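Enquirer: sharing a model prediction with you, sequence too.
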Amino acid sequence: MSTAKTNHRDGTQIVADPALPTILISREFDAPPERVFRAYTDPDLVVQWLGPRRLTMWIDRYDARSGGSYRYVHRADDGTEYGFHGVFHEVRPSERIVQTFTFEGFPDGVSLETAVFEDLGGRTRVTTKSLMDSIEARDAMITGGMERGVREGHERLDELLRARPSGKADRRADTHADRRTETES
């Protein structure tokens, strides 16, 4: 799928450079960088927006700090589970997150992701660059559902930011029911 740029009505841009094993994702949000960054790093918020609507998410661990790690799982209605994990290499509040990302269904396909949070005066542009091992691995990620998950996740993040103007976490009981610790897995 070595393709160029795809846009979506919500403003999400996804670019796969035909010559490089990269994906560049850019999106603007109607909230300041501090609020958007918190939605990316607070597990109580992450579980509310990350990924496709049709999947339920639970977090095993999410320690969003330099040197921290994460693992979460998306589950389909039929019980199929999709696990993801990685390490946070650099977390600079309201500015930047550098992390690895691994889909457990393809454990040799580790990507390095850098997300930059740009202040647009009350709005935030998040630009994420993912570097994969090969163009084939990049194309497999794109055709495997990444585009849909990113777009729907961005839509859900918009909804969360609008519903929670103060940036406070939604502390619903069902959110916590989906969170498990490593020892419970």
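Expert: The structure has been received and is ready for your questions. Numbering: from 1, shown residues only.
Enquirer: from now on I want contacts and neighbour counts done on CA atoms only, so please keep to that.
Expert: Noted.
Enquirer: quick check: residue 146 vs residue 175, distance?
Expert: With distances defined as C-alpha to C-alpha, to the nearest Å, the gap from residue 146 to residue 175 amounts to 23 Å.
Enquirer: over to residue 75?
Expert: Spatial separation of residue 75 from residue 175 under the definition C-alpha to C-alpha is 14 Å.
Enquirer: show me the helices in this structure, by range?
Expert: Assigned by DSSP state H, the chain shows helices spanning 33-41, 43-49, 135-141, 147-163, 173-177.
Enquirer: most centrally placed residue in this protein?
Expert: When the chain is reduced to its mean C-alpha position, the nearest residue by C-alpha atoms, centre = their mean turns out to be residue 50, at 5.4 Å.
Enquirer: got another, please set it beside the one above:
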Amino acid sequence: MTATDHLTSAVITADPEVPAVLTTRDFHAPLAQVQRAHTDPELFARWIGPHELSTRIDRWDAHTGGAWAYTSIRSAGAEEETYSFHGSFHDVLPDRIVQTFTYDDWPEAVTLETLTLTDLGDGWTRLHGRALYDSFESRGQMLASDMETGVQQGYEALDELLAGLDEQG
């Protein structure tokens, strides 16, 4: 990979030593905009998850010591399927976010997520994510849930959102 190559598709790896999933992805946007898209509830709801889901923010206090909750909604005709998640923000810094993540249907499986943002120059930012699960079994369940599709599609939507932010200034 050369200095001009960018990871425009997420690289997702299961750590063989610990029950963690590592994600790396580059975004053609300044670091501050990528961080804002992860901490501003209005922006976050516009990109998170697979394309067929919409997101309702139920609680959002993106600062060190704050908490969050959101619900993903899939409309299937007259019926809706919902998936709810919650967690706590442990650290919210310009280049790093540490939070817990819990899927409400698996309340015993709390994940510790760390996102680190690196300015690559020329308007590019690299996101390194590390999701540490409470067990290899929990990690396996998450990987089996087609997590990768949600991550890839969410980041595609984030690319579009960030491009729009560039145009707006």
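Expert: Yep, it's here. Predicted model only: the values in this text are computed from it and were never measured.
Enquirer: select the longest strand from the first structure.
Expert: Scanning the first structure for the longest strand, with DSSP state E as the assignment, gives strand 81-92.
Enquirer: residues in contact with the equivalent of residue 11 of the first structure over in the second structure?
Expert: Under the alignment defined by TM-score structural alignment, residue 11 of the first structure corresponds to residue 9 in the second structure. Taking C-alpha atoms under 8 Å, 6 or more residues apart in numbering, we find residue 9 of the second structure in contact with 25, 26, 152.
Enquirer: so which of these would you say is closest to residue 114 of the second structure?
Expert: Proximity of those to residue 114 of the second structure was ranked by C-alpha to C-alpha; the top entry is residue 25 with 13.8 Å.
Enquirer: for residue 80 of the first structure, find the nearest of the helices of the first structure.
Expert: When the helices of the first structure are compared by C-alpha to C-alpha, helix 147-163 sits nearest residue 80 of the first structure, at 15.8 Å.
Enquirer: buried ones in the closest one?
Expert: Within helix 147-163 of the first structure, the residues scored as buried using 16 or more other C-alpha atoms under 10 Å are 147, 149-158, 160-161.
Enquirer: show me the contact partners of that helix.
Expert: The list of residues contacting helix 147-163 of the first structure from outside it, by C-alpha under 8 Å, 6+ apart, reads 8, 10, 12, 14, 27, 29-31, 35-36, 39, 48-53, 167.
Enquirer: export the buried residues of helix 147-163 of the first structure to JSON lines and tack on distance to residue 89 of the first structure?
Expert: Conversion of the buried residues of helix 147-163 of the first structure to JSON lines gives the following (distance: C-alpha to C-alpha, whole Å):
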{"residue": "147", "distance to residue 89 of the first structure": "24"}
{"residue": "149", "distance to residue 89 of the first structure": "23"}
{"residue": "150", "distance to residue 89 of the first structure": "22"}
{"residue": "151", "distance to residue 89 of the first structure": "25"}
{"residue": "152", "distance to residue 89 of the first structure": "26"}
{"residue": "153", "distance to residue 89 of the first structure": "23"}
{"residue": "154", "distance to residue 89 of the first structure": "23"}
{"residue": "155", "distance to residue 89 of the first structure": "27"}
{"residue": "156", "distance to residue 89 of the first structure": "26"}
{"residue": "157", "distance to residue 89 of the first structure": "23"}
{"residue": "158", "distance to residue 89 of the first structure": "26"}
{"residue": "160", "distance to residue 89 of the first structure": "26"}
{"residue": "161", "distance to residue 89 of the first structure": "26"}
